[in-house]
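Visitor: what's the 3D shape of this:
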Amino acid sequence: MTPVRNIVLVHGGFVDGSGWRGVYDELTWDGLRVHIVQNPTLSLAGDVRATRRVLDGLDGPAVLVGHSYGGAVISEAGHHPNVASLVYVTAFAPDKGESVDSLTVGAPAPPVLPPADGFLLLDRDRFAGWFAADLPDQVAAFMADSQVPWGVDALRGPVAEPAWKHRPSWYVLATQDRMIPPPTQRMMAERAGSTVVEVIGSHAVHISQPAAVADLIRQAAAG
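Guide: Got it, this is the predicted structure:
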């Protein structure tokens, strides 16, 4: 099998694509061509369209990577013919008819503020402890103050047919994640048949440990 050279990175809720910078640097140093999707995070369907636009412009197959809510996006967008494999980074991997909202029922509730005009934000004062506990205080504070409002329609958008049923997948499981409990991550990874690597890290493990995340992406690219 010829190694894949294109990597497409999809961010999750409350943040934007800049969080992938460390992973981007790791992979581009290896000569991989890395593309970063900037999701509007207004609706799942809209974010899938944004991802497919990037995939449409590629010159060959790609590894499609999603963090957090981005896992729902790649589960829907991953049927694109340019997608060779999927990598979930402490991410949601919904089955048919599931959404981020349905997968969080019964789990400890993150400190999400009440919806305002159809958008969600995390409580600024509790952001670090829940989302970015292993990042420097100043970095976590900046992330809390630069949050991207997350559309309720994105949170509730169901996946029609998960691409992980048709593509090989890998999963980075963050053992200290509070946003997506590790048992939930493990359940999703196991039913998807993903190759799992456990990393001691928070929900922001792609920022705190970009080398570990990039290593798994390299494995997926190598086939």
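Visitor: drop to CA atoms for contacts and neighbour counts, all remaining ones
Guide: OK.
Visitor: residue ranges of the helices in the chain, please?
Guide: 21-29, 44-56, 70-77, 100-103, 127-131, 137-145, 152-156, 182-192, 205-208, 210-222 (DSSP state H).
Visitor: what about the spatially most central residue of the chain, distance to Thr90?
Guide: Here the mean C-alpha position of the chain is nearest to the C-alpha of His67 (Cα atoms, centre = their mean), at a distance of 1.3 Å. As judged by Cα to Cα, to the nearest Å, His67 and Thr90 stand 6 Å apart.
Visitor: I have a second one here; can you model it like the first so I can compare?
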Amino acid sequence: MDCLDLIRAFNVDGAINIHGFSHVTGGGLAADAAALRRALDEVDSAIVVGHSYGGTVIAEAGHHPAVAHLLYISSYLPDIGQSQGEIMSGEGDPVSIGDNGDGTLSVSGYDAASFGARFLQDADESTQQQAWARVTAQASGAFMSPTSAAGWEGVDSTYIICGQDRSTSVELQRFHANRATRSVELPTGHHPFISRPDLVVEQVQALLHRG
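Guide: This next block holds a predicted model:
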């Protein structure tokens, strides 16, 4: 079961038509943004959800006519010219990232237990282990490439602050939340769509009812 399956399980009335893509672009920020734009080209209207680095992808993708709303989850609304690495550079206890020497980066120094304790402390051990098994390397360009657009500017947006996040500090989240139209704080770790998908669905449904 992946995070979209968990969200679907709580989408009991079928009000949310969920689209996602899980393929690896392998090309860093520009390729990830292009993949998002292609997905948006296939729909008339969408609430785009960006988690963590996903917010930087939203920025780089620029404005798209299909975007009705942006929903950020412990994420970033960067200025033009900022890279993901720069955004995270001021964190007091940064996640350890290692260079694999092949153009990719990976979280470094973690095992299933320590990864779970940092990223999914509010989930059970089985869920933590499943999440650890899905951790993969990421193109270095995802972290090092500066953004060339700010797709969040002028777009109605909601920011979910994860109040118990041990990966992205609450202070950094609040800085970026101040750039969104509105924000709400949930008592969760970094991945509420895994540990508390019901709370995430509530927020999405509220957006739908708001119209």
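Visitor: rewinding a little: a markdown table please, covering the helices of the first structure and showing mean neighbour count and distance to Ser85 of the first structure.
Guide: As requested, these are exported to a markdown table (neighbours: other Cα atoms under 10 Å; distance: least, Cα to Cα, whole Å):
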| stretch | mean neighbour count | distance to Ser85 of the first structure |
| --- | --- | --- |
| helix 21-29 | 17 | 16 |
| helix 44-56 | 20 | 13 |
| helix 70-77 | 30 | 10 |
| helix 100-103 | 17 | 21 |
| helix 127-131 | 22 | 27 |
| helix 137-145 | 16 | 29 |
| helix 152-156 | 19 | 23 |
| helix 182-192 | 17 | 12 |
| helix 205-208 | 23 | 18 |
| helix 210-222 | 19 | 7 |
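Visitor: JSON lines for the ones you listed, including distance to Ile7 of the first structure?
Guide: Output for those, formatted as JSON lines (distance: least, Cα to Cα, whole Å):
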{"stretch": "helix 21-29", "distance to Ile7 of the first structure": "9"}
{"stretch": "helix 44-56", "distance to Ile7 of the first structure": "10"}
{"stretch": "helix 70-77", "distance to Ile7 of the first structure": "12"}
{"stretch": "helix 100-103", "distance to Ile7 of the first structure": "24"}
{"stretch": "helix 127-131", "distance to Ile7 of the first structure": "24"}
{"stretch": "helix 137-145", "distance to Ile7 of the first structure": "24"}
{"stretch": "helix 152-156", "distance to Ile7 of the first structure": "23"}
{"stretch": "helix 182-192", "distance to Ile7 of the first structure": "20"}
{"stretch": "helix 205-208", "distance to Ile7 of the first structure": "15"}
{"stretch": "helix 210-222", "distance to Ile7 of the first structure": "8"}
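Visitor: So for Pro110 of the first structure, which of the ones you listed sits nearest?
Guide: Of all the helices of the first structure, the one in closest proximity to Pro110 of the first structure, counting by Cα to Cα, is helix 127-131 (6.9 Å).
Visitor: circling back: and of the helices of the first structure, who's closest to Pro162 of the first structure?
Guide: Closest to Pro162 of the first structure of those is helix 70-77 (Cα to Cα; 4.8 Å).
Visitor: so where is the closest one in the second structure?
Guide: Mapping helix 70-77 of the first structure onto the second structure (TM-score structural alignment) gives residues 54-61.
Visitor: What about the counterpart of Gly81 of the second structure in the first structure, how many residues nearby?
Guide: Residue pairing (TM-score structural alignment): Gly81 of the second structure is matched to Gly97 of the first structure. Applying other Cα atoms under 10 Å, we find 12 residues neighbouring Gly97 of the first structure.
Visitor: Is Gly97 of the first structure in contact with Pro162, as I believe?
Guide: No: applying Cα atoms under 8 Å as the test, Gly97 of the first structure and Pro162 come out as separate, 9.1 Å apart.
Visitor: Next, count neighbours for whatever residue of the second structure lines up with Trp150 of the first structure.
Guide: Under the alignment (TM-score structural alignment), Trp150 of the first structure pairs with Gln138 in the second structure. Residues near Gln138 of the second structure, counting by other Cα under 10 Å, number 20.
Visitor: who's in contact with Gln138 of the second structure?
Guide: 26, 28, 104-106 (Cα atoms under 8 Å, 6 or more residues apart in numbering).
Visitor: Could you tell me which of those remain contacts in the first structure?
Guide: Here is what carries over to the first structure from those, by both residues aligned by TM-score structural alignment, their matches' Cα atoms under 8 Å: 26, 104-106.
Visitor: what's the closest of the helices of the first structure to Val172 of the first structure?
Guide: helix 210-222 (6.9 Å).
Visitor: got the contact list for the closest one?
Guide: 2-5, 7, 22-23, 26-27, 62-63, 65, 85-87, 89, 169-170, 172, 197, 199, 205-206.
Visitor: and Arg124 of the first structure, what does it touch?
Guide: Counting by Cα under 8 Å, 6+ apart, Arg124 of the first structure touches 141, 144-145.
Visitor: let's see 10 Å
Guide: For Arg124 of the first structure, the contact set (Cα atoms under 10 Å, 6 or more residues apart in numbering) comprises 111-113, 140-147.
Visitor: Show me which of these is closest to Leu55 of the first structure.
Guide: The closest of the contacts of Arg124 of the first structure, once distances to Leu55 of the first structure are taken by Cα to Cα, is Gln147, at 26.0 Å.
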